[in-house]
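Engineer: Could you work out the structure for the sequence below:
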Amino acid sequence: MNERATATDRPQLDLDAIVAAGDRRIRRKGIVTAVAATTAVVVITATAASIIGSNQESRPDRVQPAGTGGDFEQRTTSYSTGSVIHYGNHEIDVAPHSLSSFVQTDDGFVFTDKGGLVYLATADTVNRLGQTNQPYGTLLAAGDDGPYVTWLDTDASTFKVYDTAARREVASVEQPPQPKNPGEFDLLAVLALDGSTAYWHTADGVVSYDIDSDQTEVVKAGATTQWLADVADGTLARMSFDDQSITVSRDPHSDGPTVPGFSHATLSPDARYVATDPHDSEQVFEAATGKDVTPAAEGYSFTAVVQWTDADDYVALGIPQGNAEDEPFDLLTCSVSSKTCTPAAKSVGVFGNVQFPIGEDLSDS
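Structural biologist: Sure thing, here's the model as predicted:
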């Protein structure tokens, strides 16, 4: 189960096992993607959330976003190899840095390097923003649109939110230091970002932080880091009560609707569709009805959603039929409405050598 049973006798988390096997997102038995969502602020009713006192939080002076949109508003096929970010037909070389993880905002790409430093890359500049040495899960979270990105400053035990349009840190939310050997319910971790709401895991469980109001609310007390899979347009995709399916709802306590799936879910920006991993390849379902609407990918033995580009289209990783997992894979562009997937980039790379804009380190080292 993904909720705390009692306040005592907490199981200890094997971080080495998580790094080695638990949270790597690209693998045949299920890809765990952490794409956050759109600009709508999540709404949680008073009965479903409790307010944490503002004296637990500190932040710099708020800076208004600089303009209404950036140079990278369009979401398209994006991935990185080494020091190069591939953005559609464009390439951005951030050498001498090498990307360990990255996400996209409307104003550029925020990435981490092997040393845990956080940078913002635009078409012609690379600027350092901070640091994170979080050894598990999502290192960076950003929405499907908007200027915000969030990460955990592990040295300061503080969650950071940065506005890439204003070029300023807009929130710094300090947490009590983690114990030396934290249990799975005590971990500090970044989970998702939806519009102007960040989702984190703390000792309280899964919490949301409203950037505009500077308020933190408990979404699910006693939940583990695995409980929340994605958030889009105020809708949560999360583990079901029995951990055997995915519940998609605005209400964090609702029992439905549910779709098949186990370890992850990736919502379309409007939360109409959800990609999960009920079988060897991923499937896309209509969230409200559970109807399977997965587009056909002829010639591929395995596909997995790595990035929604709009409410109907997504980019998928595809292993050609006959290829082994250590051979190069392709990237496909898929449309739910047209029910088809077509190759967008051939022989992009092999597992462990390619990063996708999901905020996790997918490398082998």
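Engineer: contacts, neighbours, all on C-alpha from now
Structural biologist: OK.
Engineer: Skip the chain neighbours and tell me the closest residue to Ala123.
Structural biologist: Ile92 (6.4 Å; CA to CA, 6 or more residues apart in numbering).
Engineer: tell me the SS of the one you found?
Structural biologist: strand (DSSP: H, G, I helix; E, B strand; the rest coil).
Engineer: to compare against the first, here's another:
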Amino acid sequence: MTDLLKDTLTQRADLTEPPPLDLDAIISIGDRRLRHRRVATIAGTALITLAVLITSLTLIKPSEQPAPASVPFTERRATYAVGSEIHFGPDVISTAPYKLRAFVQTNSGFVFTRTDGGSLFLADGKQVRRIGSGPGNLGALTVSGDGNLVGWVEALAGRDESVIYDVAAGRELVRTPIGNQRGPLVDPVSGPRIIAIDGDYAYFGTYRGVYRWNLKTGQAQTVGKNLSPNAIRTVANLRHLYQIPLIVPGEGTSIAVADNPSDDTLHVYPGQQGWLSPTADYLLTAPNDPGHVTPPPAPLRLFHTATGKELTLTHPGHPRLIFSQWLTNDTFTAVGLRPAANKPHTNSPVDLLTCSTKSLTCSTTTPAFSTYTFTQTPAGTTTPFALPIGTPIYRLNR
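Structural biologist: As a prediction, the model looks like this:
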């Protein structure tokens, strides 16, 4: 290459400038690419998460879902039953497919008998299952003060057996025919019954007298050899509620409360029926119903057992009450009959009341929950509603 050609090429190269760089455009292109990568990553992550969630949900079985909260049966609430439903405060416990005849509340649920048979069942809001194994006809149900045990008398061929059943454990603690053998000299007016389950003792009213059964040792002690099965009405906090005179058949003329049954007592109360509060501080009494309804609708009278003093209980609008249960030592529930209930052939509504031994008043808890009417049964006529007292409300056919 000649020096002239070389100089010419060099001069032209120096005069030529590179094209200018558009930095804003380059940055914009880079941002768009980065955003595209982020969106793709987020979308992919979301799809993976959704797939994992769907897979997890398909693997969860219904049985593994959290169970509904248990009903607090250790509480005592205003309670009644109609048909196949037990109304326990705001909760409704079904006894379907069975219609309920009589029931009591335990700490594990409601123990009930059905209208068409002698079998015993437990309803706890989750299921209804048969308990007990005896084949006989069942008498009234009696529940312990702490709500763990239920007792009844089972009628078998030639004898009756007294039964104490532990609901929580699902087993019988006692089954005995003690005192229940029938004979030609047995008074058929008042049959065997479980008087009470109080602390470590169960009290059996039998044809041969009243027995106190020690639930820990299995030993029985005679409380009154010549007492009728109904002579002692109940026992609460080791205090006995019993009839006066003590040794007579039937219902007596009045009732008394003492540590040991005796005609020689300090305080005697009017009436033939009575209900002690859990600590036996208070007593409600009622006369027998002339219409042969049990438990009797009556103007309940309230007494303080330590002094024997009557406390005036007011329940305006409800001249007669049917006792239901003690909720605490200071409150109880009762069914209030309206004035129209005294008139024959009326479907008078009944109200559920809650009463206080402190305010000495009753307030309506559930108005018009049923009617004061009776339907025919083999043993008599019963109301369409039941209370947690272990027996139906019935009227004898006389």
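Engineer: do you know how far the residue nearest to Ala123 of the first structure is from Val354 of the first structure?
Structural biologist: Distance from Ile92 of the first structure to Val354 of the first structure, counting by CA to CA, to the nearest Å: 15 Å.
Engineer: before we move on, what about Val336 of the first structure?
Structural biologist: Counting by CA to CA, the gap from Val336 of the first structure to Val354 of the first structure is 25 Å.
Engineer: Over to Gly115 of the first structure?
Structural biologist: From Gly115 of the first structure to Val354 of the first structure the distance is 18 Å (CA to CA).
Engineer: Looking at the two, which one has more neighbours?
Structural biologist: Shown here are Gly115 of the first structure and Val354; by other CA atoms under 10 Å, Val354 has more neighbours (19 against 12).
Engineer: Surely the more buried one and Ser80 touch.
Structural biologist: Yes - the pair Val354 of the first structure / Ser80 is scored as a contact, 5.8 Å apart, by CA atoms under 8 Å.
Engineer: Mind telling me what Ser249 of the first structure corresponds to in the second structure?
Structural biologist: Aligned by TM-score structural alignment, Ser249 of the first structure pairs with Ala258 of the second structure.
Engineer: Can you get me a residue count around its match?
Structural biologist: 19.
Engineer: And the helices in the first structure?
Structural biologist: 15-17 (DSSP state H).
Engineer: For the counterpart of Thr216 of the first structure in the second structure, which non-adjacent residue is spatially closest?
Structural biologist: If you follow Thr216 of the first structure across to the second structure using TM-score structural alignment, you land on Ala220. Counting by CA to CA, 6+ apart, Trp213 is the residue found nearest to Ala220 of the second structure once chain neighbours are left out, at 4.4 Å.
Engineer: do Ser338 of the first structure as well
Structural biologist: Closest to Ser338 of the first structure by CA to CA, 6+ apart is Pro295, at 7.5 Å.
Engineer: How much space separates the counterpart of the one you found in the second structure from Lys358 of the second structure?
Structural biologist: By TM-score structural alignment, Pro295 of the first structure lines up with Leu313 in the second structure. Going from Leu313 of the second structure to Lys358 of the second structure by CA to CA gives 10 Å.
Engineer: Comparing the two, which residue is more hemmed in?
Structural biologist: Legend: neighbour count by other CA under 10 Å for Leu313 of the second structure and Lys358, higher for Leu313 (19 against 10).
Engineer: Surely that one and Arg301 touch.
Structural biologist: Yes - counting by CA under 8 Å, Leu313 of the second structure touches Arg301, with 6.9 Å between them.
Engineer: about what we covered before: next up, the contacts around the match of Ser249 of the first structure.
Structural biologist: Arg239, His240, Leu241, Thr265 (CA atoms under 8 Å, 6 or more residues apart in numbering).
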